[in-house]
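*Asks:* Dropping the sequence and predicted coords here.
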Amino acid sequence: MPDTNDLKYSWNLSDIFKNTTEFENTKKETLNLLEKIQKFQGILCDSSDNLYKCYSLDEKALQNFEKLYAYGMLMYHSDMANQDGIKMYKEVEALSTKFSVATAFITPEITYADETKIREYIKEERFKNYRRDIKEILEKKKHVLSKEAENILANYSEIFSAPENTFDTMTNTEFKFGTLMNENGEEIELTDSTYSLYLKNKNINVRRQAFNLMYKKYSEFINTITEMYISNVKAKSTTAKLRKYNSSLESATENDDASIKVYNSLIEAVDENIETNYEFLKLKKKLLNLNEMHMYDLYVNPCEEGKDNITFEEAKEEVLKALEILGEEYINKLKEAFDNNWIDVYAKPNKMGGAYSMGVYGVHPFVLTNFVNSKRDVSTIAHELGHSMHSYYSNKTQGIMDSNYTIMVAEVASTVNEILLSNYQIKNEKDNNKKAELIYELLEMVRATFFRQAMFAEFEKIVHEKIENGETLSSEDLNSIYYKLNQKYFGEDVFIDEEIKYEWARIPHFYSDFYVYKYSTGVSAAIAIATKILNKEPGFIDRYIEMLKQGCSKKSIDLLKMVDVDLESKETYCNTIEFYKKYIDELKKCYDL
């Protein structure tokens, strides 16, 4: 068992700042830069010199701030009980607010300036690192209201976010779900965070209890949650119309660098090929050996082979072998990540849970994991290093203002790595039962990320359209819409329990309207890219790496077209379903079905 406190398994934050003195000096310099930036307020667009000088100061301040924020956050997350870390994190959070306040005038001053004049300014070569940002502000100008109206909307923003805040407070702090009897006869309290664990439990009585307790609580408050959700939908719809969008869907997709066509193509493709999902669910039912498969049975893994015991060194070797197809530069950089303290590996007391990758401009990315020797951890490492390599390439190639890739493409590189890893593991696994487990987990990832999120996306679309058409929706209406969608997406081999009609009420993403479809589009793009990589299409990997280098310098849809992925085409989503079908057939072969 390795020493989890060994420094080789921890971050080396001296790559950002050698010591706290350097941190403090950079903070002072940044505050000084923010003061200089504020001197351009009111005169920003008077000349190209003013605009350029302000942006160049902003660029330097942003480079400093990214390092400061990363240093403070990473120190805090490595030990959240350490007082020095807590203090430093609070300092960078306060600096974040100061940064926002100091630079808040830039966007409105460009927006309300003479557009012709601004477009002339940015033709100058010196604006090359700022041109996209300024153009984006000008493009959104048609959706910006008068200064007075914008002020009114800004003052109402807290009121508009009240439904979501109330939902979060109520469901996270006030809901008590009661207790269930586990498989050992112990009485255990059910919480929102443990719910998914109980749904994976091999004991059907434990699963059923968890399911019934969860939705009993939501059923008791369904009218209140309906009011909150409908208010949220109306707020988004009203804001979209005020900003001269035709609908809240148009507003959301345009702001994602996507389009309504992307959204509709996804839902139509799923609708036309939903039988493939039925095929997997029928197979799942057979493997679970159930006469009747309920909604609370869907998360049990019938192919699970028992506890894993994979060392970090074994995980490292497996990830490197699986991803060597991406080329020498990619692999050498991954080796650097493993060997040069980019990763804080093991779960420790007071360490932040979960996993993430944080790109730091001018340094390198940092990865947090909580490695506990499971196969899932190997996949997590591959996933997070996908984010890291995306950040590495974009930060190396672009100026800081063009380096941050959008949410629309954020999960693509990470999921490509997951798929390449799964392919490698399945291909090289000699034990038939273990191979079946790997295939099943890949299928479940696609089902949960593609089909389930598409169902959520369809629910949102139906509800928003009905509200925007002036319909009044009750809790019974929402329950009915959601229940019918479950019937459509799960088919005849799943018993659609009455209680599932309340599930929509516990999905927090619905308050960030039209967010979930990006999970479906992201996994579809990743599957398309991974398939071309595995097929060794000539020159494709070079194009893929080139796409990763672009950051946000191009629109997301155009970036993906660089690797032949068209999110507006149904074919992209049909190919995802073909991939799903291929692995359903592979799983059947494992059991001679």
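*Replies:* Nice, thanks for sending it over.

*Asks:* Going by C-alpha atoms from here, please, whenever you check contacts or count neighbours.
*Replies:* Fine.

*Asks:* Am I right that residue 188 is in a helix?
*Replies:* No. Read with DSSP: H, G, I helix; E, B strand; the rest coil, residue 188 is strand and lies in no helix.

*Asks:* surely it meets residue 195?
*Replies:* No. Contact criterion Cα atoms under 8 Å: residue 188 and residue 195 do not qualify, at 11.3 Å.

*Asks:* If you count surrounding residues, which of those two has more?
*Replies:* The neighbour comparison of residue 188 against residue 195 (other Cα atoms under 10 Å) goes to residue 195, with 17 against 11.

*Asks:* On the secondary structure side, give me the element for that one.
*Replies:* helix 192-199 (DSSP states H and E).

*Asks:* Can you check which strand is longest in the chain?
*Replies:* Ranked by residue count and defined by DSSP state E, the top strand of the chain is strand 366-371.

*Asks:* in whatever helix or strand comes next after it, what's buried?
*Replies:* Next along the chain after strand 366-371, taking DSSP H and E as the criterion, comes helix 375-397. Neighbour counts over helix 375-397 (16 or more other Cα atoms under 10 Å) mark 375, 377-397 as buried.

*Asks:* ok, and here's another one to check against it:
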Amino acid sequence: MRGRIWLSILIGLACVWAVAGAGDLREYEPDPNAERAAVPDGYKWDLAPLYPSAEAWEAARLEILREAPSLARFEGKLSDPAELGDCLRLYFRLHREASHVAMYANLRQNVARADDAASRRVQQALGAMDELMRRAAFIRRETAALPAGALENSFAAEPGLAEYRNYLANLRRRSNRILSPDAERALALLGDNLWAEIDLNEIPSPLEDAFNGLMADMTWPVVRDQRGREVRLSMAGLSVLRRAPEREVRREAYEAYFGMLRRYQHVLGATLGGQVRLDAAYARARGYDSSLEAYLDRDNVPVAVYDNLVGTVNRNLGLLHRYVELRRKVLGLPDVRVSDLYVPLAAEVEESVPFTGARSTLLAALKPLGPEYGAVLAEGLDPASGWLDLYPHRGKQSGAFTFSVYGPHPFVLMNYMNSLDDLSTLAHEYGHALHSHFAMKSRAYPDFRYVSMIAEIASTCNESLLADHLLAGADSPARRAYLLAERLETIRTTIFRQTLFAEFERDIHRMWEAGTPLTPALLDETYRGLIARYYGPGFTLGRDDGMEWAGVPHFYYKYYVWSYATGLSSGIAIADRIRAGGEPAAEAYLEMLRGGGSAPPLELLKRAGVDLTRPDAIEAAMSVFERALDEAEKLLVGQGRRAGRKSDAGGTFGPGRS
């Protein structure tokens, strides 16, 4: 879920550029319906750094199950420094192996979604991790109960414990939230994830499962597409129809979608209300003042950071109101409605960008990050490195993801179709990949994993640098207008829209925690009020627009959406610092990447020059939005778009807009 930044790229001599090891690969035309065997092996990731075979994987899985019970010999003995050290060394050795087992299974499944054996391996891997977590539960209980002085004495007596100092500090930081053994057991049975080793927001709650099941089982309405054909609406179909040039097509699609949600408002209100009640119950059980405080405390983030985002964005809503007015003028509309928000403002460019050209462009765009970053990026972009599974095929997971475990190189899943969008996706995913690379090369295993709050910063910093590189190379007003329009939409959807979501999520939790029942009517009223405030007086609300809350899966992710907005804001702010400050700013940013999880996320961000307790980073993103808006108003207002006309970038303008 993020905006893309695209550009028409002239593929000339750059296309023959190649890194070592990639020269022998034959050209391949991507085909989503091809079998995996048809894709050249050089464009597939190499899982041998994890396990050379499924048999080796199975042996490792069984070894975890065999060794996990041996942790029991340390139970009740962790006040002894030597015993604590031996226990943690065994635990982290098994945990690292279990992570490899889980990663191998997931990577195999992601390129073979219909393979029963691959699915079975995933379940077996999760079973091994669950068994390890169950056997290791006493570690956090006993270490949290140790007096502070006793733990410091242990560090002095056992120098090897220094590697685990941050891990133990994080376990003990919330020791006052631990309940009695019986209460902890009861909360664990109900799914409380406060003490989980992994971020269970990545695993659906039963209420999220119910929401997803209901959305899948709904009979979606029939609407007309751009050609006047009757089509069954779907979420993917809505994403296409909302970009249609014909306003009536867009309007009908949205009205049908919101009308469908209205028909299911009571059950959708029950699932979302149930999620809110569950969040509040977990927080109250552990003595937190609010569910927001409880979930942010997992990553050691104060509530003030969340409120700073909402407050700063609200102070800049005048810019979003200007953007709505720009849309009205460029599209030639009497008013702007929700169905008018996604139709492109400028001509879309559909030139082919083969992987070799994308690779060279990305290396040039990210050159400001310095030679060390560039060398690792060149290695990771070389198909011979085994980092990348590049092309789509039948049975492959859709989208793009980066997977990392400690030890081997990162693994990047793409579905590269030689499109301009894929260039931005590549920049985004390699931001994640290099973040993991630098963290694992600089930190011991217990300090390697960074928290979700900063996960999107490295990826969006790359996107921002790429966008500036492409804008600098734009050689016509049409190209520049297109890029500016895409930058505006990226910030609208990732900062403004996600902050609207975050404000809604915060507000409905507060309502419930204050004793207000969450009825569908109240959810509708609350959401409508936010839409009206965010989009301003030039935006016309439809009758059912407030029902959008009912179809947003992010509201089941438990205070996650805000990190999209802070991630892009921080990424933009860091990219600005690097452009202005050169090598020292780039090195400060790399220090943040190398930090992994060795310090609280706000402290790591400060090393890169970003302080999310202050409005500066978000204001920096707002300044980028304002500058793009200023220029777009000059380039686009009065131009409009005409059917079939060619842009001087070589692309074709889409059909005229209503």
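*Replies:* On my side now, so go ahead. Note that the coordinates shown come from a computational prediction; the quantities given were computed from them, not determined experimentally.

*Asks:* The helix holding residue 195 of structure 1 against structure 2, how far on average?
*Replies:* Its aligned residues in structure 2 lie a mean 2.2 Å from helix 192-199 of structure 1 after superposition (mean Cα distance after the TM-score superposition for structure 1).

*Asks:* so the next helix or strand after that helix aligns onto which residues of structure 2?
*Replies:* Proceeding N to C from helix 192-199 of structure 1, the next assigned helix or strand is helix 204-220, under DSSP H and E. Per TM-score structural alignment, the counterpart of helix 204-220 of structure 1 in structure 2 is residues 247-263.

*Asks:* contacts for the matching stretch?
*Replies:* By Cα atoms under 8 Å, 6 or more residues apart in numbering, the list of residues contacting stretch 247-263 of structure 2 from outside reads 220-221, 223-226, 233, 238, 241-244, 268, 338-340, 544-545, 547-548, 550-551, 657-658.

*Asks:* number of nearby residues for residue 558 of structure 1?
*Replies:* By the criterion of other Cα under 10 Å, residue 558 of structure 1 has 16 neighbours.

*Asks:* Now which residue in structure 2 aligns to it?
*Replies:* Checking TM-score structural alignment: residue 558 of structure 1 goes with residue 603.

*Asks:* The residue sitting nearest the centre point of structure 2: what's its closest spatial neighbour, skipping adjacent residues?
*Replies:* By Cα atoms, centre = their mean, structure 2 has its centre lying nearest to residue 456, at 5.8 Å. Computed as Cα to Cα, 6 or more residues apart in numbering, the closest residue to residue 456 of structure 2 that is not its neighbour in sequence is residue 567, at 5.0 Å.

*Asks:* what's the helix or strand for the one you found?
*Replies:* Using DSSP H and E, residue 567 of structure 2 falls in helix 562-581.

*Asks:* and that helix, how far out from the chain's middle?
*Replies:* 15 Å (Cα atoms, centre = their mean, to the nearest Å).

*Asks:* compared with structure 1, how much does it deviate?
*Replies:* Looks like 1.1 Å for helix 562-581 of structure 2 (mean Cα distance after the TM-score superposition for structure 1).

*Asks:* Would you mind listing the buried residues in that helix?
*Replies:* In helix 562-581 of structure 2, the ones that count as buried by 16+ other Cα under 10 Å are 562-578.

*Asks:* just the buried members of the contacts of stretch 247-263 of structure 2?
*Replies:* 220, 223-225, 233, 238, 241-244, 268, 338-340, 544-545, 547-548, 550-551, 657.

*Asks:* Count the residues that sit near the alignment partner in structure 2 of residue 305 of structure 1.
*Replies:* Structural correspondence for residue 305 of structure 1 with respect to structure 2 (TM-score structural alignment): residue 348. For residue 348 of structure 2, the count of nearby residues is 21 (other Cα under 10 Å).

*Asks:* before we move on, the earlier item: list the buried residues for the helix or strand the match of residue 558 of structure 1 falls within?
*Replies:* Element membership of residue 603 of structure 2 [criterion: DSSP H and E] is helix 601-607. Along helix 601-607 of structure 2, these residues count as buried under the neighbour rule (16+ other Cα under 10 Å): 601, 602, 603, 604, 605, 607.
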